[in-house]
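Novice: From the sequence below, what's the structure:
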Amino acid sequence: MGADHSPAAPASPRVRRILVATVVPLFVLTVIAALALWPRQGPAPAGGANVPRHQGTVTRVLTEPCPPTPESPAGDDGPCGTVTVAAKQGPDAGRQVETPIPAGPGAPRVEVGDEVILVELTDPADPTVKAYNIAEHQRGTPLIWLVALFAAAIVAFGRWRGLAALGGLVASFAILLGFVLPGIGAGRSPLPVAIVGAALIMFVVLYLTHGISAQTSVAVLGTLGSLVVTGVLGTLATGATHLTGFGSEDATTLSMFQGDVDLHGLLLAGIIIGSLGVLDDVTVTQAATVTELARANPGLSRRQLYRAATRVGRAHIASTVNTIVLAYAGASLPLLLLLVADSRPVGEILTSEFLAQEIVRSAVATLGLIAAVPLTTALAAVVTTAGRRRPDAAAASPAAAPPPPGRDEALEALGGRRPGEPRSTEAAW
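Specialist: Prediction:
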């Protein structure tokens, strides 16, 4: 699966044995821990009636003035009117049904030809009386085309490596949806579930995407060590700042539906899972950098390899830190707008639960990335230089290098004349 990757210099048999003896037990321990933490039953479904949802197509939109109400005597609360929808599913499939025009904050704006989702509402007093409302647009078809374009672009550009990357992405989501989320939802402690899930993702994705080699094994060990550092720092930071995990509306809503979920542990789990993707990038880059430097200049010592690759790592980290902060800022734009409109002092805003949580998340993820560079680079330098001949030993060998050419031979080579040919008159002058 890694045949199309740039070939790395083969490690010595002794180094390969050491890596196998290190990585295989860690993988076995990860699998055993996953089996021990595997949810025996899924989370209990949240209460509430399951409202039927059906697909349909908008065939007509009729707007009309809104009637006056006590809250709005002028009748400006709108839009008002009816929407005719051709139902594709449910008991009225193939018929035209009428719904009110969606109104209110976040209501979808519909036009003729739009694919929508209808919710079927039944009158509790008379189950035979029902009505329909438009819940949202039907996004399945556009999403399928977007995912198909995404996959085609990755495979067209990356070829076999792109196909392996898609397989790794599918495996990541399978582990998240099949193990991590059900395990936390079933009441398991989020932190160990996240650590084991991240380790499983790391093993599968790295070896599937980059092939089974000493270079990949170094990246695996570097990623695993950095995840441990991230988990320890996250535990210390959330404890020192007394974060509870109730820093967002989603967490508060989750606590109402599933009161047994440890939101503090869920915060730590989010930090670890969120750091994994960037950690993979850094550790793979550092391992590959050391390998390529050693291939370009086999005479570099272990210390020289470490220093040169660390300089590359510093540049990489400088750009990655900005990526992490901007990613969190982009996902929290509504929160940042609320902060701008907040009239409290800046110090009080920065130390509040919801913003302190984001600061801790960004800082801990960055510290884990910084730790990944020297750790992975040192491992890669040791593995790359282990077992190779020392330069002094190679120089001492009489067959290692041909004797230096004499003065006449060098002049003949510069003049373009073969050895033994008589020199021309022009050459003599």
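Novice: From now on I want contacts and neighbour counts done on CA atoms only, so please keep to that.
Specialist: OK.
Novice: so where does the residue nearest to the spatial centre of the chain fall, helix or strand?
Specialist: Centroid-nearest residue in the chain: residue 277, 3.8 Å away (criterion: Cα atoms, centre = their mean). Applying DSSP states H and E as the criterion places residue 277 in helix 263-296.
Novice: Please generate a structure for the following sequence too, so the two can be compared:
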Amino acid sequence: MGHDHSRPVAAAPPRVRRILIATVVPLFLLSVVAALVLWPRDTAQVPGGEDVPRYHGTVSRLVTETCPPTPEDPDGGEGPCGTATVSVDTGPDAGRQVETPIPAGPGAPKVDVGDKVVLVVLTDPTDPTVSNYSIAAHQRGKPLVWLALVFAVAIVAFGRWRGLAALGGLVVSFGILLLFVLPGIGAGQSPLPVAITGAALIMFVVLYLTHGISAQTSVAVLGTLASLVLTGILGVLATAFTHLTGHGSEDATTLSMFQADVDLHGLLLAGIIIGSLGVLDDVTVTQAATVTELAHANPNLTRLQLYRAATRVGRAHIASTVNTIVLAYAGASLPLLLLITADTRGVSEIVTSEFLAQEIVRSIVATLGLIAAVPITTGLAALVTTAGRGRPTTTRPPRPTGDRDDALAALSTPRGTTEPADTPAAWPTRQRSTDTTW
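Specialist: Next comes the predicted model:
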């Protein structure tokens, strides 16, 4: 999460460090206390059907045949049809060869000889003593483990110790989500405070673990936390303004059938908070590092000059990140977008429907929180970086202006000419913006 800015930065003055510690430590302790208060204590399982036994097997033979006719298709039903012989690898029938129907229908796995599959035992409802095996899915454990290993090796090989710290932060993030956020929402807690608390804990641990304990990281932490709170407030206002209920997806409707006490409106807000965190910390770390690097490159820059220069970098970053957010949501919602293109309703009716309106609100709120993170973090970083600057102890003699003017003129003169270029773009002055003119 976030960019790698590994240049060692100068230590902040003691007074600045004390102020940051007095600000960050209470916020961290407040997040820990909130997590203890909201920690799920009711771990009762959601009532549901009995768990179907699952075993592993290997497809050893396939026999295909013509599908029997159906009223919809007199020439033969939709295939494939036939039987698969599977060698059972686990369970009470390990080592046996069993026959199962070849999976067919929408979403059914396509199997071939040698495939590792998951078998389920289905009992005949009319005769409980009769049971048969059926292929439920492919075994994906080993492929996922190999992909995870390639992922980890690539990160560590490129990032070295920083990459290893990033992997640790990723483990912490999933641990907080799986042990606190999801069980807390499932136990009936209000999703919004659970999500903000979980996101705050993830932010504290991941940022300090990945980027080290420094004033620069503390500035990024404060900027991220402020932007998260602002994103939550904007989410509450936007969802209330557009009258969203959280029932805009089939998943939410299915969840409400199994867990009627889950606040789907709050769950929508929690998703906005969690989804914004990964992009927010990228922007805040980059802005804090930009201010630090600018101050390191030119210690004579004033606080306002640092803020303006770093904000120009932030504008370019935001311009690309906004597109990233929209494309990320669009990629996750491709089936939804295809459904929209096949819908015969008018465009205005489709756009204002809840299932699409909540995606629009989600993107807009996340983008507004992201935009706010730039001035907040940049302002804090400029304050911290310039705090404690002392006045120069010695006064340097003024440099002769003639030498400087001659050097600038020589550098700005086109090759092959002796006359200095007198165009406005000949040499950038300190006050001139580097923003591209549109």
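Novice: Pull the number of nearby residues for residue 52 of structure 1.
Specialist: Around residue 52 of structure 1 there are 11 other residues, counting by other Cα atoms under 10 Å.
Novice: Could you give me the buried positions within the helix holding residue 277 of structure 1?
Specialist: Judged by neighbour count (16 or more other Cα atoms under 10 Å), helix 263-296 of structure 1 contains these buried residues: 263-269, 271-276, 278-294.
Novice: once aligned to structure 2, how far is the helix or strand just after it on average?
Specialist: Next helix or strand after helix 263-296 of structure 1 toward the C-terminus (DSSP H and E): helix 302-331. Here the mean offset of helix 302-331 of structure 1 against structure 2 after fitting is 0.2 Å, by mean Cα distance after the TM-score superposition for structure 1.
Novice: And helix 302-331 of structure 1, how far out from the chain middle?
Specialist: Chain-centre distance of helix 302-331 of structure 1: 16 Å, with Cα atoms, centre = their mean, to the nearest Å.
Novice: One more: stretch 363-372 of structure 1?
Specialist: 15 Å.
Novice: Not counting that stretch itself, show me its contacts.
Specialist: 222-223, 225-227, 229-230, 233-234, 237, 271-272, 274-275, 278-279, 282-283, 317, 321, 324 (Cα atoms under 8 Å, 6 or more residues apart in numbering).
Novice: Also stretch 202-211 of structure 1?
Specialist: When contacts are defined by Cα under 8 Å, 6+ apart, stretch 202-211 of structure 1 is touched by residues 1-3, 5, 27, 161, 164-165, 167-169, 171-172, 216, 219-220, 223, 276, 280.
Novice: For the helix of greatest length in structure 1, name the packing helices and strands.
Specialist: Looking across structure 1 with DSSP state H, the single longest helix is helix 140-175. Helix 140-175 of structure 1 sits against helix 190-210, with contacts defined as 3 or more Cα pairs under 8 Å, 6 or more residues apart in numbering; DSSP states H and E.
Novice: Which parts of the stretch 301-429 of structure 1 are helices?
Specialist: 302-331, 333-341, 346-350, 353-385, 391-396, 407-415, 425-428 (DSSP state H, counting those that start in this stretch).
Novice: Select, out of the ones you listed, the one closest to residue 47 of structure 1.
Specialist: Nearest of those to residue 47 of structure 1, taken as Cα to Cα: helix 353-385 at 27.5 Å.
Novice: Check the mean deviation of the closest one from structure 2.
Specialist: Mean deviation for helix 353-385 of structure 1: 0.2 Å (mean Cα distance after the TM-score superposition for structure 1).
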